[in-house]
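A.B. asks: Need coordinates for the below:
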Amino acid sequence: MKRVKTLAIVLALAATPAAFAAGSMDGMDMKPSAGSKQAPRPVAAEIKKIDMKAGKVTLRHDPIENLGMSAMTMAFPVKDRASLQHFREGESVWATFDNVDGKPTVVGMQRK
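C.D. replies: Coordinates of the predicted model:
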């Protein structure tokens, strides 16, 4: 009888991690894997700061799905630095982001 109880406890403990792992993925915000990369799409943003010398723009942006980023305000390098001269702080824009050399980068921007 003692062996049956011990076996039942061992089996219950062995099944617990698998059940926990299966249930723990519910409702999680999963980022796309490298194999399932989404195509870049324009994201609504507001220009907070332009740094021509560094070639960066600080944007308050909506979620960037193809990079798995939530909405936030941060500085990004701009692929085409010269394009920054056509924009002003405070403007609302559509920005397109992608990974360039492993960094989230603005690869396109146009006024709304």
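A.B. asks: make it CA atoms for all contacts and neighbour counts henceforth
C.D. replies: Fine.
A.B. asks: ok, how many other residues are close to the closest residue to residue 78 other than its chain neighbours?
C.D. replies: Once flanking residues are discounted, residue 78 sits nearest to residue 106: 4.8 Å by CA to CA, 6 or more residues apart in numbering. The burial count assigned to residue 106 is 22, neighbours taken as other CA atoms under 10 Å.
A.B. asks: same check, this time on the one 3 residues further on
C.D. replies: Residue 109 has 21 neighbouring residues, counting by other CA under 10 Å.
A.B. asks: What strand or helix carries residue 6?
C.D. replies: helix 2-23 (DSSP states H and E).
A.B. asks: can you map out the strands along this structure?
C.D. replies: Taking DSSP state E as the criterion, the chain contains strands spanning 43-51, 56-61, 72-77, 92-100, 103-111.
A.B. asks: hey, which of these is tucked in deepest?
C.D. replies: strand 56-61 (a mean of 21; mean count of other CA atoms under 10 Å).
A.B. asks: Also this sequence, please, to line up against the first:
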Amino acid sequence: MRKMIMFAVLVGLAGLPSIALAQMVDGEVTKVDESAGKLTIKHGPIKKFDMDGMTMVFRANDAAMLKQVKPGDKIKFEADKVNGQFTVVKIEKSK
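C.D. replies: The predicted structure is shown next:
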């Protein structure tokens, strides 16, 4: 029984690093470039990249994301590096 509990704990901990790295960041869309598949976002600090807040261009992981937002929208987003480029992998409008 004790081994089963320890196994369950270890399996549960295995997923923590990826969860800990996932971080939704506050931002504001300043430009949407559908033809290039990019968003310009004024954002707060992105801890997982040790990046201060700034305005920068991100690739959109999915073209459908570009239709969900417009300049001036307040958002929460998750960024990651995909093929060496900063990419928005999740986006939602702030409430």
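A.B. asks: Can you calculate the TM-score here?
C.D. replies: Here the TM-score for the pair of chains, by TM-score structural alignment, normalised by the length of the second structure, is 0.75; 77 aligned residues with a CA RMSD of 1.5 Å.
A.B. asks: ok now the helix holding residue 6 of the first structure, how far from the chain's centre?
C.D. replies: 37 Å (CA atoms, centre = their mean, to the nearest Å).
A.B. asks: how about the residue nearest to residue 78 of the first structure, what's its partner in the second structure?
C.D. replies: Per TM-score structural alignment, the equivalent position to residue 106 of the first structure in the second structure is residue 88.
A.B. asks: before we move on, the earlier item: quick one: buried residues of the helix holding residue 6 of the first structure?
C.D. replies: Going by neighbour count (16 or more other CA atoms under 10 Å), nothing in helix 2-23 of the first structure comes out as buried.
A.B. asks: Now which residue in the second structure aligns to residue 82 of the first structure?
C.D. replies: Residue correspondence to the second structure (TM-score structural alignment): residue 82 of the first structure is matched to residue 64.
A.B. asks: Quick check: the gap between the match of residue 106 of the first structure and residue 14 of the second structure.
C.D. replies: According to CA to CA, to the nearest Å, residue 88 of the second structure and residue 14 of the second structure sit 25 Å apart.
A.B. asks: again, but for residue 85 of the second structure
C.D. replies: With CA to CA as the criterion, residue 85 of the second structure and residue 14 of the second structure are 27 Å apart.
A.B. asks: still on that earlier bit, run through the neighbouring helices and strands of the helix holding residue 6 of the first structure.
C.D. replies: On a contact count with 3 or more CA pairs under 8 Å, 6 or more residues apart in numbering; DSSP states H and E, helix 2-23 of the first structure meets no helix or strand.
A.B. asks: Could you report the neighbour count for the match of residue 82 of the first structure?
C.D. replies: When neighbours are defined as other CA under 10 Å, residue 64 of the second structure has 11 of them.
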